[in-house]
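# Could you look at this predicted model? Sequence included:
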Amino acid sequence: MSFLQVAQPTKLRGSIWPWYTLLAGALLVAYFPTVRSLINGPWQTEQEGHGPLIIAASLWLVWQARRNIAGAEIKSAPVTGWLLLLLGLVLMFLARTQDVLTVEAFSILPVLAGCVLIAAGWAMLRVLAFPIGFLFFAVPMPDWLIDAATVPLKVFISNVVTHVLYAAGYPIAQNGVMIMIGTYQLLVKDACSGMNSIFALSAIGVFYAYAFRWNEKLRSLILLLSIVPITIAANFIRVLALVLIAYYGGPDLLEGPVHDLTGISLFIVAILLLFLLDSLLGVAATILRRAKGRSPHRQLASQPSGS
């Protein structure tokens, strides 16, 4: 008998849960100022208000994976884990001292990944990879990125709305993001660019594809690629409706509840279009499977041979 024994990976034992609880508490203390800054800042805006929902969805995904977590093999990967943890902590420190909230919030991703590798290893990280990565959607986007995407989107939507209404016979013209219809001039604001909905709908699309369509890779990919076009199409409908409301009822109707209602309607329409596309993809997949089942080669192969 050999006196040397190779350490084998173990399952997650109840005795180590207190250490995980202590680690979670340390993370909460370290990132409490970050969460407070997010609550008092970006999470109060329409654009980033979905942040708390992203965190709740990530926790729900962890709960759904609890069986895989309990059965995961524990084999620490300290080298890679410490590198990721130190990288995340350095990012957090530099971002907090320089007041760069986007980087500070993003640093939680390598910190969490590093902690998982140190405590449990690669098998556990594979189980928790998506819940951790999904937290990316809770990170507020930098202003320069938002500005770079917002202006072209506003110009594009204004241009399409103007051409459609002009072709329909309305007295309309356009100058950049200024739309002149009848005797009124309407300015297409940043909220009408669709960027707010793109961020939120992207998170919903990724969550939906992972939770319900993960085994259908092509279908999931098409759904994810369709998010931006669907959001732009829904926002076009919103701006078109606002312009027509102003033309028939005056621009005063666009202030307050009507503008907010069209924003909510835009998001609902975008989600419905996403689910409609998913249904159409499901129908197309069913038709293709039936067509393959009725192919001549299969029919010939199923016929009994003669005597």
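Arrived safely. Residues are numbered from 1 along each chain as shown.
# From now on I want contacts and neighbour counts done on CA atoms only, so please keep to that.
OK.
# what's the spacing between E216 and A209?
For E216, the distance to A209 equals 9 Å [C-alpha to C-alpha, to the nearest Å].
# same question, N40
31 Å.
# Tell me which of these two has more neighbours.
Taking other C-alpha atoms under 10 Å, N40 and A209 do not tie; A209 has more neighbours (21 against 11).
# how about that one, what does it touch?
S220, L223, L224 (C-alpha atoms under 8 Å, 6 or more residues apart in numbering).
# can you check Y210 too?
S220.
# Pretty sure V228 sits against F199.
No - with contact defined as C-alpha atoms under 8 Å, V228 does not reach F199; the gap is 9.3 Å.
# Going by neighbour count, which residues in the host helix or strand of I230 are buried?
In this structure, I230 is located in helix 227-249 according to DSSP states H and E. Neighbour counts over helix 227-249 (16 or more other C-alpha atoms under 10 Å) mark 227-228, 230-240, 242-243, 245-247 as buried.
# Which residue ranges of the stretch 1-150 of the chain form helices?
17-40, 51-64, 66-71, 78-98, 101-106, 108-119, 122-134, 143-167 (DSSP state H, counting those that start in this stretch).
# buried ones in the third one?
If I follow you right, that is helix 66-71. So helix 66-71, judged by 16+ other C-alpha under 10 Å, has buried residues I69.
# and that helix, what does it pack onto?
Using 3 or more C-alpha pairs under 8 Å, 6 or more residues apart in numbering; DSSP states H and E, the elements in contact with helix 66-71 are helix 122-134.
# Assign a three-state SS to I179, would you?
Look at I179: counting by DSSP: H, G, I helix; E, B strand; the rest coil, its state is strand.
# Just give me the neighbour total for the nearest residue to it once chain neighbours are set aside.
Nearest residue to I179, sequence neighbours excluded (C-alpha to C-alpha, 6 or more residues apart in numbering): L186, at 5.1 Å. By other C-alpha under 10 Å, 17 other residues sit near L186.
# tell me the contacts of L186?
M178, I179, M180, V243, P251.
# For those, which single residue is the most surrounded?
Ranking the contacts of L186 using other C-alpha under 10 Å puts V243 first, with 25 neighbours.
# Against I237, how distant is that one?
10 Å.
# Contact partners for D278?
D278 neighbours (C-alpha under 8 Å, 6+ apart): R219, L223.
# switch the cut-off to 7 Å
L223 (C-alpha atoms under 7 Å, 6 or more residues apart in numbering).
# for comparison:
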Amino acid sequence: MVLARNDKIKLALLLGLWFLVFYPVVPEMVRDWAGHSDNNHGFLVPLIALYLIWQKKDELLSAEIDSSKWGAVVLVAGLAVFLLSFAGGVAFPARVAMVLSLFGLLWFCTGSAWGRILAFPVLFLLFMVPVPVSVIGLVSMPLQLMATKVSAKLIEHCSIPVYREGNMLFFVGTQLEVAEACSGVRSIMSLTMLGTIFAYMSQATWKRRVVMVLAAVPIAMTANIIRITGTGILAHFFGDKVARGFLHEFSGIIVFVFGLAVLGGLYKLLNRKKVA
């Protein structure tokens, strides 16, 4: 069912008001996307969400349009959380509330049928909200140490003498630091986002979809360990220059492609038998 012209105007005005209310948190969030490599994927999330909505255009046109009181509840709750968070200077809940209130607004204005169709594309916008630095700091160090320890063991199996101390790898002629940027947090966030998209596109059961999302974490961690191990082996033969500049960035791209390929293979494996 197509929205009437007056309904389109009302919805456009409400969306405009929603944007004006939440605009104060947008510039700082965009700066976070641009200023930290772990958040660069935030630029892509709105575009992906729009594409997912466009894919559902035929379903939206045939779905019944109504209003939903539950949508109003979500909208009011989102606005309340935003006002409290914004007044208290807490960015993360305010940004989450922005996404939730958008979903509540659309659900309230278009009804349950549209709400079900729009739920994933709109809530997918939560991936554009940067994870708080405190949380990243909490998980990055254990990931650094774990990746360094496993990589040291793998390098030793290649008959290369290496000594590990914390997140440092010491070789005969050089040393290599596994920095916070190499903890794998970036890969985990990116591959989890892609795993969620794969799960959404999948025709498999919900259990298999959950497996697909959760598998993104060990895949990202494994890919990161492979990157550190490979860099360590190259550093042993060619010095620590391989861990800087173009080679470092290029290895990151290669490892991400590897993780994406494994995730794609898992997607095909879990969708071999379609479940009605």
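Looks like it arrived, so ask away. What you see is a predicted model; the values in this text were computed from it and never measured.
# circling back: using a markdown table, please lay out the helices of the stretch 1-150 of structure 1 together with distance to R289 of structure 1.
As requested, the helices of the stretch 1-150 of structure 1 are exported to a markdown table (distance: least, C-alpha to C-alpha, whole Å):
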| stretch | distance to R289 of structure 1 |
| --- | --- |
| helix 17-40 | 47 |
| helix 51-64 | 31 |
| helix 66-71 | 32 |
| helix 78-98 | 44 |
| helix 101-106 | 43 |
| helix 108-119 | 40 |
| helix 122-134 | 30 |
| helix 143-167 | 39 |
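# wait, which of the ones you listed is closest to I268 of structure 1?
Closest to I268 of structure 1 of these, according to C-alpha to C-alpha: helix 51-64, at 16.7 Å.
# What lies in contact with that closest one?
W43, L128, P131, F134, L135, F137, A138.
# and if you look at stretch 230-247 of structure 2?
I155, F171, T174, Q175, L176, H248.
# Now the buried members of those residues.
Buried among these by 16+ other C-alpha under 10 Å: I155, F171, T174, Q175, L176.
# Just flag the most distant two among the residues you listed.
I155 and T174 (14.3 Å).
# Where in structure 1 does stretch 137-150 of structure 2 fall?
The alignment of stretch 137-150 of structure 2 onto structure 1 (TM-score structural alignment) spans residues 147-160.
# With structure 2 overlaid, report how far the matching stretch is off on average.
In the superposition against structure 2, stretch 147-160 of structure 1 averages 1.1 Å from its aligned positions (mean C-alpha distance after the TM-score superposition for structure 1).
# Quick check: buried residues in that stretch?
Buried-residue list, stretch 147-160 of structure 1, by 16+ other C-alpha under 10 Å: T150, V151, L153, K154, V155, F156, I157, S158, N159.
# so how far is that stretch off the chain centroid?
On the basis of C-alpha atoms, centre = their mean, to the nearest Å, stretch 147-160 of structure 1 sits 21 Å off its chain's mean C-alpha point.
# Show me the contact partners of that stretch.
Outside stretch 147-160 of structure 1, the residues touching it (C-alpha under 7 Å, 6+ apart) are G176, V177, V188, D190, C192, S193, M195, F236.
# now these as CSV including distance to G169 of structure 1 and secondary structure?
Below are those laid out as CSV (distance: C-alpha to C-alpha, whole Å; DSSP: H, G, I helix; E, B strand; the rest coil):
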residue, distance to G169 of structure 1, secondary structure
G176, 21, coil
V177, 20, coil
V188, 21, coil
D190, 27, helix
C192, 24, helix
S193, 25, helix
M195, 30, helix
F236, 18, helix
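# that older thread, which one (most neighbours) among the contacts of A209 of structure 1?
Busiest of the contacts of A209 of structure 1 [other C-alpha under 10 Å] is L223, holding 23 neighbours.
# Trace that residue over to structure 2, please.
Residue correspondence to structure 2 (TM-score structural alignment): L223 of structure 1 is matched to M212.
# ok, and what's touching the helix or strand that match falls within?
Using DSSP H and E, M212 of structure 2 sits within helix 206-214. Residues outside helix 206-214 of structure 2 that contact it (C-alpha under 7 Å, 6+ apart) are T192, G195, T196, A199, Y267, L270.
# ok, the third one - how many residues close by?
T196 of structure 2 is surrounded by 20 other residues when neighbours are defined as other C-alpha under 10 Å.
# show me what contacts it?
V213.
# Now do it against R227 of structure 2, distance only.
Relative to R227 of structure 2, and taking C-alpha to C-alpha, T196 of structure 2 is found at 24 Å.
# Same check on the fourth one?
Per C-alpha to C-alpha, A199 of structure 2 is found 26 Å from R227 of structure 2.
# Kindly report the same for the fifth one.
Distance, Y267 of structure 2 to R227 of structure 2, using C-alpha to C-alpha: 23 Å.
# In contact with the counterpart of A113 of structure 2 in structure 1: list those residues for me.
When structure 1 is aligned by TM-score structural alignment, A113 of structure 2 is paired with A123. By C-alpha under 7 Å, 6+ apart, A123 of structure 1 lies in contact with A72, E73.
# circling back: helix/strand/coil for the residue nearest to I179 of structure 1?
L186 of structure 1 - assigned by three-state DSSP - is strand.
# Can you find the partner of it in structure 2?
Using TM-score structural alignment, L186 of structure 1 pairs with L176 in structure 2.
# Excluding residues flanking it in the chain, which one is nearest A129 of structure 1?
A113 (7.9 Å).
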